[in-house]
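**Student:** Here's a sequence, model it:
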Amino acid sequence: MPKSYESWESYFYPETYDPDTRQGTLRNLFGERDRELLKQFEKVETASRLYELESNQVAIERTFDSAHLRALHSYIFQHVYEWAGQYRTVGIAKGYSSFADVTMIDRYLNDAHDLVERTEWNTLDKTGFSAQIATVYALLNQAHPFREGNGRAGKAFLHHVAQLSNYTLRFDQITPRQWNQASALSGPDLGSYEVVPDSLIPVFEQISTPKATVRPPLPGIGEVPQIKKLDHPTRHAAPQPRQSRGRSHGYGRGM
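**Tutor:** Sure thing, here's the model as predicted:
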């Protein structure tokens, strides 16, 4: 990476950092110092990238491992942060939830990969599918490998997992609050390693829809989707932003 991110403060523009709250504006490729404006720019930019992923305009190797997740994050945030696709170098917490130490990120992602690989997704009914994919996401969420954008990258990863099954995921069927609360409760108990996905299972039961009843997103009239090959989390050709069209499956900031 062009800049070294070795401390919590190093991720922020120094002039925006408040040592009391330990917050500020993240360094970004827009050069934007206003935190709220950055959120708006980020939301618009990542929505375009997520739509391209959802409508299968981007070919990312489906290995369901850390490289797969990093490639997704790199694609989604390529025009926002220079560290897109790179693991965070600092500890991170949200509310009362503390995520994996940086030394434990790969262990959680390896467990998620192993679970995806050993599950016969196309044989599962809705109950079984919801239980398995809830566990996959609980592991991804606890890993929380990136400084920002874990939810969006995680959802894109789940979308790929769901394509192995008879179901699709409709994140627009729940509120951000429902999703965030269930995610927060899925972390390990104090002093434990094991995730507790119970709170996520009813959420996935709510948003899982049989594929036969879901109409896939379509490109705009006269537009032929161009497949972009991406086989490395940090090396790819940057696409030109495009206007999002069609129905979204609920990928959104903060979820």
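
**Student:** When you work out contacts or count neighbours from here on, use the C-alpha atoms and nothing else.
**Tutor:** Noted.

**Student:** for the helix or strand encompassing Ala156, packing partners?
**Tutor:** Taking DSSP states H and E as the criterion, the element that holds Ala156 is helix 150-162. Counting contacts by 3 or more Cα pairs under 8 Å, 6 or more residues apart in numbering; DSSP states H and E, helix 150-162 is packed against helix 35-54, helix 66-76, helix 126-143, strand 167-169.

**Student:** Relative to Gly149, which of the ones you listed is closest?
**Tutor:** helix 66-76 (7.3 Å; Cα to Cα).

**Student:** Would you do the same for the sequence below? I want to compare the two.
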Amino acid sequence: MTDRFTNPETGVFYNRLGLTDAEELDRETKRLSLRRLAELAAGRGPQGDSFDAARLRATHQYLFQDTFEWAGQTRREGAFQGVKAADLPGMERPMHFAPFERIDERLNALGEQLKQENNLKGLTTPAAFAERAAYYFDHYNHVHAFREGNGRTLQAAFSELAQQGGYRVDFSREHEQLNPARDQGIVSLHGAPHREKDLQALRDLFARNTTPLPGPEAEAARHPSQARALADGPLPAVRQIEQLRELVAATPAVQQLVAGVDYRRNQRADALLSQVLDIDRNPQTGVPQHGTELRQLLQEAAQDKRFQDPQSQREATRFGAALAVLQPPEPMKALGTSPALPATGPSTAGTAAFVQAAKRLAEGLEEQGYPGPADSLSRAAKAVEKSAYLGGANLQAVGEALTRAEKIPALADDAAALRGAGRSLQQAQRSMAPPTPGRENDGLER
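**Tutor:** The predicted structure is shown next:
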């Protein structure tokens, strides 16, 4: 999938080096940005006590000025949303980052709350600093402001934040553990009531790699007189961000509850995600517009005799609670007539081509030692073969399988074949039903 940051002819990010090979560009980007990262650590480049949108943009621009033509631009400039698979063993849930329309707004809200906490000064132990640093790192990572380079941008920002608080954070010691730890926070399996579990890995990572800086200035920064705790919890703007994150994180499991093997239920699962993401983009209009329908759909799923097991009921309850926080329940209205369905599904040939490509890639993943994604892809292929529809949980399984496969040279051709077959099948589906607003960048992301 291409976007405004990517050259459609090469599939490689637009860059100042004239490179057309993705691996070569990645190597050069790492080399040049690590040099700039060292310069930031030495006090060059953007400095200051503000960690808002302007600061993050300036940091990204400094780090990637040698490589990307679009250094300093956020996903908003490219109207890029996309979906990414979690970097977690056996994990089959997608990661949805902040709506690109809200990136600056959310970065500014986080920066303001961080300022209210005096940029985490006055925390007397590495563990105390790690707890609050992990909380903010997770939030900034969820915003995921940039098309590429989010990790290094946040490392630079949080190294500076730690220094201002009298600490040093060494991200290089356990660098390979950072992505899985931060992905756990995004996926949020445990949910709002047990948020500390979702942040445990990130918090532990910070704690193990945070050390007090020497000297009187650092000691003064750590002195408890500098502490400014949030007496009433998160500021209203950040509290709403957390509520919206909980709703989005609870959605994939509910999608699986409502997505059956028949065409109509898969459509409803896709519509559920679209409505939730619409709420995430604009809760003021999205909640009144979609809230009642979402509660009706949730009630159907919760009452379905197939979903009476404790796990399904917990997932339904979690989604309902997240929705209720944003909009108190209203009296249930009678269910309306379901939207008319197309008389026929996508072409038999298109479905068969997709199924064949999916089965071939599943076999390859199995041979390469990835049984989890292979099994998920096989089940998705069977569902698509029966329903002639690619969407919902099945689309997520395909995207996650492609993410794994495209990193394995031996599977490159099979992955390309599946991606092409999936796009063709989705195009056939779109031609038979009106598009859902706001979904132009959803699909098989590269």
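
**Student:** on that earlier part again, of the helices and strands packed on helix 150-162 of structure 1, which is nearest Phe99 of structure 1?
**Tutor:** Per Cα to Cα, nearest to Phe99 of structure 1 of those: helix 126-143, 5.1 Å.

**Student:** how many degrees apart are the closest one and helix 66-76 in direction?
**Tutor:** 80 degrees (axes from the mean of the first three to the mean of the last three Cα atoms, to 10 degrees).

**Student:** and helix 126-143 of structure 1 with helix 150-162, angle?
**Tutor:** Going by the same axes, to 10 degrees, helix 126-143 of structure 1 makes 140 degrees with helix 150-162.

**Student:** Name the surrounding residues that touch helix 126-143 of structure 1.
**Tutor:** Here helix 126-143 of structure 1 makes contact (Cα atoms under 8 Å, 6 or more residues apart in numbering) with 99-100, 104-106, 108-109, 111-112, 115-116, 119, 121, 150-151, 154, 158, 161, 165, 167, 183, 186-187, 195-198, 200-202, 204-205, 208.

**Student:** Then stretch 188-198 of structure 2?
**Tutor:** Gln184, Gly185, Glu246, Ala249, Ala250, Arg318.

**Student:** what about 7 Å?
**Tutor:** For stretch 188-198 of structure 2, the surrounding residues in contact (Cα atoms under 7 Å, 6 or more residues apart in numbering) are Gln184, Gly185, Glu246, Ala249.

**Student:** which of the residues you listed lies closest to Gly48 of structure 2?
**Tutor:** Gly185 (27.4 Å).

**Student:** quick one: the closest one from Val254 of structure 2, how far?
**Tutor:** To Val254 of structure 2, Gly185 of structure 2 is 19 Å away according to Cα to Cα, to the nearest Å.

**Student:** Quick check: helices, which of the contacts of helix 126-143 of structure 1 are part of them?
**Tutor:** Cross-referencing those against helices under DSSP state H gives 105-106, 108-109, 111-112, 115-116, 150-151, 154, 158, 161, 183, 201-202, 204-205.

**Student:** Show me what Gln200 of structure 2 lines up with in structure 1.
**Tutor:** Aligning on TM-score structural alignment places Gln200 of structure 2 opposite Asp198 in structure 1.

**Student:** Which stretch among the helices and strands packed on helix 150-162 of structure 1 approaches Ala93 of structure 1 most closely?
**Tutor:** helix 126-143 (10.1 Å).
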